[in-house]
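K.L.:
With the input below, show me the fold.
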Amino acid sequence: MHPTTRLFTVALHLNTMSKPIAIIAGVGPGTGAAVARKFALSYPVALLSRNPATYDPIVADINKSGGKAIGISTDVSDLKSVKAMVEKVKEEYGNDVKCAAAVFNASGAFVRKPFLELTGENMDSSYAGSVKGSFNFAQATLPLLLASTSTSPHPPSLIFTGATASVKGSASFAAFATMKFSLRAMAQSLAREFGPKGVHIAHAVIDGVIDIPRTKEWDLGEGGED
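P.N.:
Got it, this is the predicted structure:
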């Protein structure tokens, strides 16, 4: 590598380390990818998912486009995995890394069944990814968000993605609605605690079937392709 190129690379890396970052949990081909690309326009990003195959193409695309992205295999329902994620973030962006935004887009298992057909395993899998996962993620990222309140031009933000099921439990959606109601409740509580400390907490209801491989087989009736 030419000395000038090496110097530019080092300078770029140091500049990246000094900027606040965005951490997005639940990055896949739909909402997570869109959120990741949006934040990558302004910040270095850390993209989290259990399966690297879901974030690898997005990381590559962001880096190819001139942004800075890393992917970290993380199970948000596992506290050890979340703590390891924070250590990897610090390895990449520095021990004094600050966070401009953290987005929890992960979810527990989507289960749609008549209530009397639900099992304890169904409820546990819904709880683990959404309720326990959001708890672990919020505890891990809030210290990084609080650290940037004095220097960030915008209020550091912790954002949870919800659904209509966060406010309305439909028939056969008991497991899904329960985890989404819980997520909204956590967001409300954190907003009242951390809003006065300078961290903006938001719960965003995002609905609609997204055109991704998993939904191709869904019967949406007339006009499904649109």
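K.L.:
drop to CA atoms for contacts and neighbour counts, all remaining ones
P.N.:
Fine.
K.L.:
buried sites along stretch 168-186?
P.N.:
Buried positions in stretch 168-186, judged by neighbour count with 16 or more other C-alpha atoms under 10 Å: 169, 172-184, 186.
K.L.:
Just give me how far that stretch sits from the chain centre.
P.N.:
19 Å (C-alpha atoms, centre = their mean, to the nearest Å).
K.L.:
what does that stretch rub up against?
P.N.:
Counting contacts by C-alpha atoms under 8 Å, 6 or more residues apart in numbering, the residues outside stretch 168-186 that touch it are 108-115, 118, 122-123, 126-127, 130-131, 134, 160, 162-163, 165-167, 203.
K.L.:
just the buried members of those?
P.N.:
Neighbour counting over the contacts of stretch 168-186 (16+ other C-alpha under 10 Å) leaves 108-109, 111-113, 118, 122-123, 126-127, 130-131, 134, 160, 162-163, 165-166, 203 as the buried ones.
K.L.:
Can you flag which of those belong to strands?
P.N.:
160, 162, 203 (DSSP state E).
K.L.:
For the last one, which non-adjacent residue is closest in space?
P.N.:
Taking C-alpha to C-alpha, 6 or more residues apart in numbering as the measure, His203 lies nearest to Phe160, with 4.8 Å between them; neighbours along the chain are not counted.
K.L.:
Could you measure from that neighbour over to Thr119?
P.N.:
Remark: distance between Phe160 and Thr119 (C-alpha to C-alpha, to the nearest Å) = 27 Å.
K.L.:
run this one through as well so I can compare:
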Amino acid sequence: MSEDIAVIVGAGKGLSAALARRLHQEGFRIALVARNVEKLAPLVAETGALALSGDVQNPQAVETAFTAVDRTLGPPSLVVFNAAARYRGAVEELDPGEVLDAYAVGAFGGFLTAQAAARRMLARGSGSIFFTGATASIKGMPHSIPFAMQKFALRGLAQSLARELGPRNIHVAHFVIDGGISSSWATPGEGGPADKWLAPEAIAETYLSTHRQHRSAWSFEVDLRPWVEKF
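P.N.:
Take a look at the predicted model:
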């Protein structure tokens, strides 16, 4: 079995799809984990990926998905956590259940994914665990409390893991996607300069190059933003 095995957790259109396509071009064998695997059918057909249904906030579901990867593909060399839940509203109007769900998906789900990945990578002696962050990872905005809570927590998780696992030859990196991704919008680029949205293919290229970094010069936090974005 190839050692180039990637697991993308929280897979969907946009960044996850672009990353799957790019890794497929490089010969990776790929597993895609999502709540709704039916939506992944076109991507599976295109990349030959293994599609696995799983709720990232459920410990047993995460372990079951990774066990399926072990059995079908082998131990992963790259795991990317892309899952998040978005709820918006004024603080006095937010539903506590939705806030808890956002945290469970975007933060606790990140922990469960990282734990499953780390156990396998420690056994194989190497690997990369990547987390997709956002502007909200470093700057909370009005009416975006649930998203900021999960992204701040995810960044803290990534920092702790990097310090713990780096000396054990596991590369942990956190990516701050500081701007809108073009595929998330109905008409990318409309009403402004060209390339005002981040191209998912360009982000995927950065993830791949970070995975391939020499361990004498690993990146931890990578900021990505379009050339017109203020920061």
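K.L.:
Which pair in the buried residues of stretch 168-186 of structure 1 has the greatest spatial separation?
P.N.:
Among the buried residues of stretch 168-186 of structure 1, the pair separated by the greatest distance (C-alpha to C-alpha) is Ser172 and Met186, at 23.4 Å.
K.L.:
Which residue numbers in structure 1 does the longest helix along structure 2 align to?
P.N.:
Taking DSSP state H as the criterion, structure 2 has its longest helix at helix 145-165. Mapped onto structure 1 with TM-score structural alignment as the criterion, helix 145-165 of structure 2 occupies residues 174-194.
K.L.:
mean deviation of that stretch from structure 2?
P.N.:
Following the fit onto structure 2, the mean deviation recorded for stretch 174-194 of structure 1 is 0.5 Å by mean C-alpha distance after the TM-score superposition for structure 1.
K.L.:
Verify the stated contact: Phe112 of structure 2 with Val56.
P.N.:
Rather than Phe, residue 112 of structure 2 is Leu. Yes - in this structure, Leu112 of structure 2 is within contact of Val56 by C-alpha atoms under 8 Å, at 7.3 Å.
K.L.:
between these two, what contacts are shared?
P.N.:
Applying C-alpha under 8 Å, 6+ apart, one finds that Leu112 of structure 2 and Val56 are jointly contacted by Val62.
K.L.:
higher neighbour count, those two?
P.N.:
For Leu112 of structure 2 against Val56, the residue with the higher neighbour count under other C-alpha atoms under 10 Å is Val56, and the figures read 29 against 20.
K.L.:
Residue in structure 1 paired with the more buried one?
P.N.:
With TM-score structural alignment as the criterion, Val56 of structure 2 pairs with Val76.
K.L.:
Please apply the same query to Ala45 of structure 2.
P.N.:
Ala45 of structure 2 is assigned Ala60 in structure 1 as its aligned equivalent, the criterion being TM-score structural alignment.
K.L.:
How many residues are close by its match?
P.N.:
Neighbouring residues of Ala60 of structure 1 were enumerated by other C-alpha under 10 Å; the total is 15.
K.L.:
Please report the distance of it from Asn51 of structure 1.
P.N.:
According to C-alpha to C-alpha, Ala60 of structure 1 stands 15 Å off from Asn51 of structure 1.
K.L.:
For Glu92 of structure 1, which residues are in contact?
P.N.:
Listed by C-alpha under 8 Å, 6+ apart, the contact partners of Glu92 of structure 1 are Met17.
K.L.:
can you pull out the helices in structure 2?
P.N.:
For structure 2, the helices identified by DSSP H occupy 15-25, 41-47, 59-72, 96-103, 109-124, 145-165, 200-211, in order along the chain.
K.L.:
can I get those in CSV with distance to Thr187 of structure 2?
P.N.:
As requested, those are exported to CSV (distance: least, C-alpha to C-alpha, whole Å):
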stretch, distance to Thr187 of structure 2
helix 15-25, 16
helix 41-47, 21
helix 59-72, 35
helix 96-103, 27
helix 109-124, 31
helix 145-165, 24
helix 200-211, 14
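K.L.:
Quick one: closest of these to Ala31 of structure 2.
P.N.:
The stretch from the helices of structure 2 with the least distance to Ala31 of structure 2 (C-alpha to C-alpha) is helix 59-72; that distance is 6.9 Å.
K.L.:
what about that closest one, distance to the chain center?
P.N.:
Offset of helix 59-72 of structure 2 from its chain centre (C-alpha atoms, centre = their mean): 17 Å.
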